[in-house]
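> coordinates only, no sequence provided:
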């Protein structure tokens, strides 16, 4: 296959679950109507509450999760591969959850699960975040073969850890649903995304939260699709919307042939 059409969805989720799901469904339907074959929701698309424990209260086993059932039905109806942002899945640690990215195939079947490995911690005096207070970290690096190439899964803060994406086999695509803070995003978001694309000669799909949320939290947005040469192919800056692009897979193969940096590596990166 020489091309695939991909959409990244951007939301400004709040503390009303039903409203958030309605907004997500509308964007999903728009992306499918515009020909997207792979669609990515942002991190926490279902809820951005004042109290992080509200998300923990929604945690459930993956096989019984009502939000997964919602996502599976939409993927099946629309006939798309759907990366359902992140969902709260049960953890063995009391009072905590796994922040998990679930990939669903066009038949509505769960294809892959990735639990966020790196938990965000940030304190400036004005802003403070401590994901480890309500989340358990994942334990495994996850890739999944798509019809068009290999997808490596990551979530938000994982972006800052390039070794996650350097592990063999080299990914053709990198998925990063996120809710980057405005402070860190303004400084680093585009820089890090383009670096991950260039160093891996991979397409990067970043679906983000982008605006003001309950409790005063502000996210950076700028959901984007980036090509293996580091060029931004499509972008949503702030607010709700979607970015969509048709990827030239033959061009990626050409670039990897002309600049075979992946085969020139001398330092092995292990799990």
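Cool, the structure landed. Bear in mind that the values here come from a model prediction, so they are computed numbers and not experimental data.
> alpha carbons only for contacts and neighbour counts from here, please
Will do.
> list the contacts of the residue nearest to residue 241 when sequence neighbours are not counted.
Nearest non-adjacent residue to residue 241, counting by CA to CA, 6 or more residues apart in numbering: residue 10, 5.2 Å away. Residues counted as contacts of residue 10 (CA atoms under 8 Å, 6 or more residues apart in numbering) are 41-42, 207-210, 221, 223, 236, 239-242.
> kindly recompute the last result at 10 Å.
24, 27, 40-43, 45, 177-179, 206-211, 221-224, 235-243 (CA atoms under 10 Å, 6 or more residues apart in numbering).
> which SS class is it?
Counting by DSSP: H, G, I helix; E, B strand; the rest coil, the backbone at residue 10 sits in strand.
> measure it to residue 222 for me?
8 Å (CA to CA, to the nearest Å).
> what is in contact with these two at once?
206, 207, 208, 209, 210, 235, 236, 237, 238, 239, 243.
> let's see which of those residues end up in helices.
If you go by DSSP state H, the shared contacts of residue 10 and residue 222 have nothing in helices.
> and those residues, which is closest to residue 34?
residue 243 (10.6 Å; CA to CA).
> pretty sure the closest one is touching residue 41, no?
No - look at residue 243 against residue 41 with CA atoms under 10 Å: they stay out of range, at 11.4 Å.
> hold the first one in mind and look at this next one:
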């Protein structure tokens, strides 16, 4: 199955971001992708931390959700919409949610980011818990590719990447492909991004597709980029260092089976 990670440098206005996302999705479909993953906050990277509250949509209703459903149906793609803010019971916070859409335009899965990022690094002071309400559990969904092969996909978001036990739950549920939309900071990305992604692929013997924000944003923040597809042996199959664009490569189920057969580590777990 050919799959695509869409890298963006999202601004504060949704209209321009959605236009960029649509162009990249059309490219992915034209090049034969069956699944496309957008980055975290693909529809807007606000100028201020609380901007996301005004952009929050009601689950099942809103312009960004309509955009994802329409694009999936128009292009015949499975689309995982990075993340967008959805309203929750706490009026001062939102859920940072990843939504998966079928080629028929139907939302088939929702995952709310569980682990909330906090960083104190010089002038960089980030605490997501001030505006985001955490989710409670990992989520998987299944799809059949054009050959009829059945895939189990595990959803995650950005900071989740630092918690291996979270991905072990995906592996225990049978995940073959782990999805990681992200907006890693330059500071943390330059130090840890690739090594964490490769570790999650190796230890769970799964493909990992990571779609990142990558560049300098209107709000002054710089994100790391380096969107990747990694195979179950930890080999990087495709990558894009920075800037808006496409990472496209093949997730081969025979390669997945080969790795799990030659080193059946998932079956050797004791704890």
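Alright, I've got the coordinates. None of these values were measured; they are calculated from a predicted model.
> quick check: TM-score for this pair?
Here the TM-score for the pair of chains, by TM-score structural alignment, normalised by the length of the first structure, is 0.96; 264 aligned residues with a CA RMSD of 0.8 Å.
> which residues in the first structure form helices?
Under DSSP H, the first structure gives helices at 17-33, 53-56, 66-78, 163-166, 182-184, 190-200, 249-258.
> just give me the match in the second structure for residue 130 of the first structure.
Mapped onto the second structure by TM-score structural alignment, residue 130 of the first structure lines up with residue 127.
> for that match, list the residues it contacts.
If you count contacts by CA under 10 Å, 6+ apart, residue 127 of the second structure has them with 49, 116, 117, 118, 119, 120.
> what's around the counterpart of residue 219 of the second structure in the first structure, how many residues?
Under the alignment (TM-score structural alignment), residue 219 of the second structure pairs with residue 215 in the first structure. The number of residues packed near residue 215 of the first structure is 12, by other CA atoms under 10 Å.
> which residues touch residue 215 of the first structure?
Contacts of residue 215 of the first structure by CA under 10 Å, 6+ apart are 14, 15, 48, 49, 50, 51.
> could you rerun that using 6 Å?
Under the criterion of CA atoms under 6 Å, 6 or more residues apart in numbering, the contact list for residue 215 of the first structure reads residue 50.
> measure it to residue 111 of the first structure for me?
Distance from residue 215 of the first structure to residue 111 of the first structure, counting by CA to CA: 35 Å.
> what about the strands in the stretch 51-200 of the second structure?
Remark: strands assigned in the stretch 51-200 of the second structure by DSSP state E, counting those that start in this stretch are 78-80, 84-87, 94-101, 107-112, 118-121, 124-127, 139-144, 150-155, 177-182.
> quick one: the fifth one to the first structure mean distance?
Its aligned residues in the first structure lie a mean 0.6 Å from strand 118-121 of the second structure after superposition (mean CA distance after the TM-score superposition for the first structure).
> pull out the buried positions in that strand.
Going by neighbour count (16 or more other CA atoms under 10 Å), nothing in strand 118-121 of the second structure comes out as buried.
> still on that earlier bit, trace the residue nearest to residue 241 of the first structure over to the second structure, please.
Checking TM-score structural alignment: residue 10 of the first structure goes with residue 7.
> and what of residue 34 of the first structure?
So, by TM-score structural alignment, residue 34 of the first structure is matched to residue 31.
> residues in contact with residue 227 of the second structure?
Contacts of residue 227 of the second structure by CA under 6 Å, 6+ apart are 210, 211, 212, 239, 240.
> which of the residues you listed fall in strands?
Among the contacts of residue 227 of the second structure, the members found in strands (DSSP state E) are 210, 211, 212, 239, 240.
> the residue most central in space within the first structure: what's it in contact with?
With distances taken as CA atoms, centre = their mean, the residue of the first structure nearest its centroid is residue 177 (2.0 Å). Contacts for residue 177 of the first structure were tallied using CA under 6 Å, 6+ apart; they are 42, 43, 85, 155, 156, 206, 207, 208.
> and the second one, how many neighbours?
Residue 43 of the first structure sits with 29 neighbouring residues when counted by other CA under 10 Å.
> just tell me what it corresponds to in the second structure.
Using TM-score structural alignment, residue 43 of the first structure lines up with residue 40 in the second structure.
> OK, contacts around its match?
By CA under 6 Å, 6+ apart, the neighbours of residue 40 of the second structure are 82, 83, 181, 182, 183.
> selecting buried members of these in PyMOL, what would you type?
For the buried members of the contacts of residue 40 of the second structure, the matching PyMOL selection, counting by 16+ other CA under 10 Å, is:
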select buried, resi 82+83+181+182+183
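> and the contacts of residue 40 of the second structure as CSV, adding distance to residue 95 of the second structure?
Converted to CSV, those look like this (distance: CA to CA, whole Å):
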residue, distance to residue 95 of the second structure
82, 13
83, 9
181, 15
182, 15
183, 16
